[in-house]
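> Mind folding the following:
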Amino acid sequence: MLRKIHRFPDRDVTLLPGSEYADAQDAGAAYVLSLDPERLLAPYRQESGVSGEAKPYPNWESMGMGGHIGGHYLSALAGYWGITEGLEFLERAERMTRGLLECQTAGKNGYVGGIPQSRELFAELANGDIRAQSFDLNGSWVPLYNLHKLFAGLIDCWTAFAPQNSEQGDADLEMRRTPVMPDVVSRAQAVSERAKAIVLNLAHWWCELFDRVSDEAFQRMLTCEFGGMNESFAQLYELTGKQRYLEEAKRFTDAVFFDPLADGKDELTGFHANTQIPKVLGYERIAEIEDDSRYSNAVATFWNSVTGRRSVSIGAHSVAEHFHAVDDFGEMMSSRQGVETCNSYNMSKLAERLFMQTGESRYLDFYERVLENHLVSTIGVHEKGFVYFTPMRPQHYRVYSSAQECFWCCVGSGLENHARYGRLIYAYEDRQNDDAQYGENELSVNLFMDSQLLWRSQGMTVVQRYAPRQGQCNEGMLSFTSEYAGEHLITVHIRRPWWCQKTEYAFEGCEGAVTMGTESHAEHDGYQVAKHTGPVRYDTVRLQWQGKGAARVIVRHCVAVSFEPLPDGSAWASVLRGPKVMAFRGDDMDLDGLVSDSSRAGHIASGPMRPMSGLPVISGSGEEVVAPQSRSDGTVDVRAVQRDLLAGAMKNRVLRLVPFSSIEASRYSVYLPWAKNGDVQSVMQNLQEIDAAESSEELLICDEVRCGEQQSEVDHQYQGEHDEQGHQGQIRYRKALSSGHFSYMLRDWERRGDSIRVRWMAGSGSVADADSERVGNEYKLFINDNLMRRTERVKENGVTVDRYAIERGNVGRGEEMASRIRIEAVDAATPLFISVAVMKSEA
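Here you go, the predicted model:
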């Protein structure tokens, strides 16, 4: 039987100072407050013709995605208002909503947005002139994705600043941290009403405009990333009851992506990952509203694939933003472009919604994993920035955004992420078909974080403290303090986490008993011991005491140290201590671009990659690998062997692993080579082969664009006409159609490049014969409009490689040290291009 779970209001849950979650929350708030609303409004004012003195921010905000951060910013203000009710967030929300309303009023038709040349764009789309690729719609960079951010931000402000989330009754005053004054409540209500008016006018504009577009043309438009437009319209239906919005939500069902999922087929390999997750969030809402099995099947297929087959130990997934094959995580372990923050942000939202709808522990298990290992680590508490990519490549590092220079998608999700830690720490359950009184006298403790809950229905304050203790023990205390005298009888359902071998309970100031949910129950040193052997995932604790004093429950977890291989079973392992993924901290040398500038590719950790063969290798598993220790810092010691680089011999050593989420501005290894059966020599041989393959090519690349890969093409200023992108399995490509062309800007900062390398596959009508001078559909290659002559053609593992000799340093021109390289079709469509690179002869 499904259980419907309810969250407590955000304002009633507080993170206590001193924890990594409170530190991350505070750092996120400071970042939000460092941004200037006037500069965020500038793209909207430019498009609406409203005058303003502030200039737009640089980077993505001035590179074709103007206004996308403004939408995220609204959501962040709503989130931080919800947990703090701080005036600084209200004041910024007032400025943003007033500015947006001014722009919408000036536009006169309900539209408002920062998308460059948006009026011309939407006129073309409304007339059925639709030229869509995965990130390009009629020459505009993902405009519907951009628009969705504004929809989402306005809906968040509408609901978060609404009177029911700000007003208070007399009974609340005693329990409130800082009472909200009536004038502040009325100001918050005004923000809510403005946001509501803006988003409903925007939704009306959209529906009126696109009602005239045929379903076939609308489906073509969905080829281009559109964020979670379906989710926003589903939310508008929930808020207004207007059927028109639900129909519009369903109209955003992208058949190419949706139909296989609804049929139970995992065909995700090759897709741009975060394009898809917001769609699934929309499917989940539609499934809930309509009880539609095809939508719920699509959600289940997607969830099972991503969490069960495609995710690494920190709960994250994708390489260079794309889903790779489930049976090959090689690229995951070698790429500097690892898992993406936006993906985990959206997957955490999906996990939360599925848990609240079903009460199933698997959703909460994943939520805990991705929140406590990936998301909390994506803000630099000391570096003061957000992370885009988290490489799984051993001994690489991450890059942090600069608040006034970097406006990536992961900055946008980063603004929102760190106001969300308290959402599922506590909950209560609907046991009477939605007729249950709020909170009743039963409380669920889902996550173990230093926090405080105002349990208003019981007139109680709940305080939780939790920390590692010696060896493999964690200990926490739950304290219940009542505002009222008399007898108290409450029930607390304390989650039995998957990572815990047994739980011990002790009670102070009350009578307490573990009465349900344990297969084995005993007494030991004053503790009631619940051994974990069955499927029940909560221990039920009943407490009884008198008066206003505090009742305390001491919770002691015996945590497991576990080894998790990659999902493909390859010879890599991640070590976990309880829920926390452990990592081997490296040095802080050569962290090139640690704090990013506004350059297109500044979010990528471009510093040197360390050789694999120098890594320590874990040999064996379980108790034979974990070295005993008595520290109370949550670290783990494991035994490993490592090659002595001077002597060449293998030596034993003990590695101290620390929680990955604690590592900042340093190289790290989440995964280490693993000789599970003791065959260290074989593992080392494989690492040496990886090094040899990388050194022969990687070190010779000056710059490379991966054709058909969204962010790589955006970073290299893709332009094209009469061309298309696609993928065969996990290989992405771009081809020019007859009379078509496409081009990129490639750089050569050192001016050492002396050739262009082009890699391609045979496509429809092509003949993959590397010995032929004319291979099926030929192409022309230009550098800055100069036609180049091919000097070499070879075939490597089914891929044809063409080389064009150039004058040394010829590509590195101008301030950007770059040249535009263009590929044109000759008579018919070109082959399928995989990559174009500027190469040098010597490392």
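> From here on, just use CA atoms for contacts and neighbour counts.
Fine.
> give me the element residue 498 is part of.
Counting by DSSP states H and E, no helix or strand carries residue 498.
> Next, count neighbours for residue 253.
20 (other C-alpha atoms under 10 Å).
> My error: substitute residue 307 in the last question.
So residue 307, with other C-alpha under 10 Å, has 17 neighbours.
> do the one 5 residues further on as well
Applying the criterion other C-alpha under 10 Å, we find 24 residues in the vicinity of residue 312.
> residues in contact with the closest residue to it other than its chain neighbours?
The shortest distance from residue 312 to any non-neighbouring residue, by C-alpha to C-alpha, 6 or more residues apart in numbering, is to residue 566 (6.5 Å). Residue 566 makes contacts with 312-313, 329, 572-574, as judged by C-alpha atoms under 8 Å, 6 or more residues apart in numbering.
> cool, and residue 567?
309-312, 326-327, 329.
> Look up how far residue 118 lies from residue 452.
46 Å (C-alpha to C-alpha, to the nearest Å).
> who touches stretch 88-96?
So stretch 88-96 is contacted by 33, 37-38, 41, 74, 77-78, 80-81, 157, 187-188, 191 (C-alpha under 8 Å, 6+ apart).
> buried set for it?
89-90, 92-94, 96 (16 or more other C-alpha atoms under 10 Å).
> do stretch 240-260 as well
245-246, 248-254, 257-258, 260.
> Out of the buried residues of stretch 88-96, the closest to residue 503 would be?
residue 89 (41.0 Å; C-alpha to C-alpha).
> One more sequence to fold, the one below, so I can look at both together:
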Amino acid sequence: MEAKEIIKKDMEALYLGNLNTVEFNLNLPKKGKYGSEIIWKSGHERFLDSEGNVKRPPYGTGDRTISLWATFCAGGVTEEKEYKVCILEEKPQIVVESVEEPELEAQAGVQVYLPYVAVIHTRDGKTLVHRINWKEGAQRVYERVGNFREEGMLDGLDFPVFCKVTVKKEIQKVEKNTEPLIGYFDHGEAVLEEGSRFYTAQEEMQEFLLQMDDDRMLYNFREASGLDVKGAEPMTGWDAPECHLKGHTSGHYLSALALCYKAGGNKTIKEKACYMIEELGKCQDAFEKIPGIRKGFLSGYPEDQFDKLEEYTPYPEIWAPYYTLHKIFAGLLDCYEFVGIDQALEIAVKLGEWVYRRLSGLPREKRMKMWGMYIAGEYGGMNDVMARLYRITGKKEFLETAGYFDNEKLFLPMEKGIDALENLHANQHIPQVIGAMEIFRASGEKRYYDIASYFWKAVTESHLYTIGGTGENEMFHGPGCIGNLLTKHTAESCASYNMLKLTKELYRYENKKEMMDYYERTMTNHILGGREHGATGETVYFMPLAPGFHKEFEHENSCCHGTGMESHFKYADMIYAYQGEKLFVNLFVKSRLEWKEAGITIRQKTEMEAPESVILEVESKREFPMYIRIPKWSREGRKIWMDSVEQNGWTEADGYIQMDVPEGRHEIRCLFPCGFYLEKTPDRPELHTLLYGPYVLAALSGDKNFLELDLDGQKAADEVRKTGLEFQYRDLTWKPLFDIEEEAFQVYWKKK
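Okay, here's the model as predicted:
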């Protein structure tokens, strides 16, 4: 190879791990895989030196993002590549003020475990969860009915904790009806129509998928199972051969193919999905022939990562094997459900049996310790896919396995209605709550529903940026901490992807209009706003909300690249819903609905440039009740016309316009008066954002200091000029985030 080709391949092959949350020393190789010499230089030797040694900033001084440069040299040619390394501050020194003492109900003669964690309140006002070490261990069997008091100590802290145990003759699980209030059009009945940014995003992502090399997506599975890789190039980034997360993007790819086929019915996309499933089946069969590999296993690497996790091997020596497995599982089940590939379910069942056999042999304490390990123990939504597999097959061992992933550190405070999210990794835990909701659907056990419902409430009320995203540097922080957390690393895209999934599951049962207000805000401003324009298939990892930054597209197989491949095929999912004969119109996007069972067809012709005017062409074989969401952003003065005649016989209730639509063909037009309004951050009331209807507006500005504007809703109405979806206020141009490409911008600014 020529020198330039050597350097190019070494740049692609070199992988340093997850640089967004660094706590450990980095391995900085001096030589590339294909032969180039590598020279390293750090932008801040105090925290990261050129040998890869990491010194974390002291607690309270904040995380540090440092530039690290690698100079690749071969045959007299040199090229430089910059890496951004986020080094996390040291963990806090906790001073406990009080403890929410845990309580436990037990059944006489039946083995139970004392709570793994307690909710604590610190002297500096934080609410956290902390592990408990119980005297004589956590396992108990109480032979007689009565009240008992157990004593333990907070792990690593000189602070006692007590648990009240109430032992009863018999305990009945509290159940809740699992029959949903709301039904969805989940199998292609609702589709986007041409003429919106949503449609463009969907079509460009389909184009990206059509360009993808399936054999390259299969490379890691074939290589690990001993099969011919068929001349494919190795994957790069988080799926590179040297990376311990390899295989996760292929799982996302399966889901993306399935969702794409559901959204548009493209035959080539179905063929690609069928090919991927058939070849993964061959890999699963090949794994069984390898000595030491247990029946049913399938991954992009052998079983050793799972073995090492059970030995508590830390990251970066291993990296979240069950997280990767979840992506593969989800892709298999999506291909079964949305493409109709029976073999996908067969593979998933074998893999599910492998998981059951592996985890059922482990003591509870080992599982708890595994799931509590930083990065290594992250398991995505394994509880979700195992409960989903149970609902499909009826095999009880799969529901039991879903329960093996119960994470008390997250679930216990949620069950008690306590927001203890601070210092938890956002996107690590949102999928676990989706899994809790799926366990509820499968079992009817109410506590799982309560966990999911409270979690959604806590996040959406106290942890959201104006665009609907959550988390800074991937982490939850204290409730209401928004204005002080406006950095380059706000709002991880994966977190919004998963919060929308959770919203969809909860809305089935709660039918709350506020949930759809959140859904609209996040889908429009973060998900649509986070994609790179064109058929590149790329999504921002973080949506930067610090002043003067711009969107960065890393073009590597990161988690947000994976969820981004899926997200743009979900825009039609929640536009329409039904409850019995009632039809709900929840989102205002150009689309078509064919509700064949009810004999109803709807074409929605709403234009993004005029969100205040919702236009529905309805054809029905009978009269039916229709409910149209009143968006949070609309003002007084709402009006409705049917066939150009203004209507007066409609009502507003529970956030919806309610009307009966007669048999036949009709055009219904709703006016939701739309205008400018401001939102401020709870912790810094001088910081505001400007919105127009459903759109968060960003001022095009590279200024790294917050703009200071004498602006309010009335002044905006009087002085801001609107041309399409471009807005002009004095010398500033504003755009919705989804129309911004590479320009620097400010979403938040100071109000004079």
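> How alike are these chains, TM-score-wise?
After superposition, the two chains reach a TM-score of 0.71 (TM-score structural alignment, normalised by the length of the second structure), with 561 aligned residues with a C-alpha RMSD of 2.3 Å.
> on that earlier part again, which of the contacts of residue 566 of the first structure show up in the second structure as well?
For the contacts of residue 566 of the first structure, the aligned pairs still in contact in the second structure (both residues aligned by TM-score structural alignment, their matches' C-alpha atoms under 8 Å) are 329, 572-573.
> Type out the ChimeraX command that picks the buried ones from the residues you listed.
Those of those that count as buried under 16+ other C-alpha under 10 Å are selected in ChimeraX with:
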select :329,572,573
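> Past the top helix by length along the second structure, which element shows up next along the chain?
Using DSSP state H to define each element, the second structure has its longest helix at helix 267-288. Sequence order places helix 304-310 as the next helix or strand after helix 267-288 of the second structure, per DSSP H and E.
> other SSEs contacting the next helix-or-strand element following that following helix?
Per DSSP H and E, the first helix or strand lying C-terminal to helix 304-310 of the second structure is helix 321-334. Identification of packing neighbours for helix 321-334 of the second structure by 3 or more C-alpha pairs under 8 Å, 6 or more residues apart in numbering; DSSP states H and E yields helix 248-264, helix 304-310, helix 342-360, helix 382-393.
> average distance between the longest one and the first structure?
After superposition onto the first structure, helix 342-360 of the second structure sits on average 0.9 Å from its aligned residues (mean C-alpha distance after the TM-score superposition for the first structure).
> Ok, the first one next?
Once the two models are superposed, helix 248-264 of the second structure sits on average 0.7 Å from its counterpart in the first structure (mean C-alpha distance after the TM-score superposition for the first structure).
> mind listing the strands for the stretch 451-600 of the first structure?
Applying DSSP state E, counting those that start in this stretch to the stretch 451-600 of the first structure gives strands spanning 451-455, 460-468, 473-482, 487-495, 500-508, 511-516, 520-524, 527-531, 538-546, 550-559, 561-565, 572-577, 580-585.
> among these, which is the most enclosed?
strand 580-585 (a mean of 25; mean count of other C-alpha atoms under 10 Å).
> That one aligns to what range in the second structure?
Under TM-score structural alignment, the match for strand 580-585 of the first structure in the second structure covers residues 695-700.
> contact partners of that stretch?
466-467, 521, 524-525, 689-691, 732-737, 743-748.
> Also stretch 360-372 of the second structure?
Against stretch 360-372 of the second structure from outside (C-alpha under 8 Å, 6+ apart): 116, 309-310, 312, 359, 376-379, 401, 404-405, 407.
> before we move on, what about stretch 413-426 of the first structure?
Under C-alpha under 8 Å, 6+ apart, the answer for stretch 413-426 of the first structure is 7-8, 10, 13-15, 21, 24-25, 28-29, 31-32, 72-73, 75-76, 79-80, 83, 341-342, 345, 352, 371, 375-376, 378-379, 386-387, 443-449, 451, 453.
> where's the residue nearest the centre of the second structure relative to residue 411 of the second structure, distance?
Geometric centre of the second structure, nearest residue: residue 498, 2.8 Å, by C-alpha atoms, centre = their mean. Using C-alpha to C-alpha, residue 498 of the second structure is found at 17 Å from residue 411 of the second structure.
> Now do the contacts for residue 495 of the first structure.
Residue 495 of the first structure touches 444-447, 537-539, counting by C-alpha under 8 Å, 6+ apart.
> oh, I was asking about residue 607 of the second structure
Applying C-alpha under 8 Å, 6+ apart, the residues near residue 607 of the second structure are 195-196, 589-590, 613-614.
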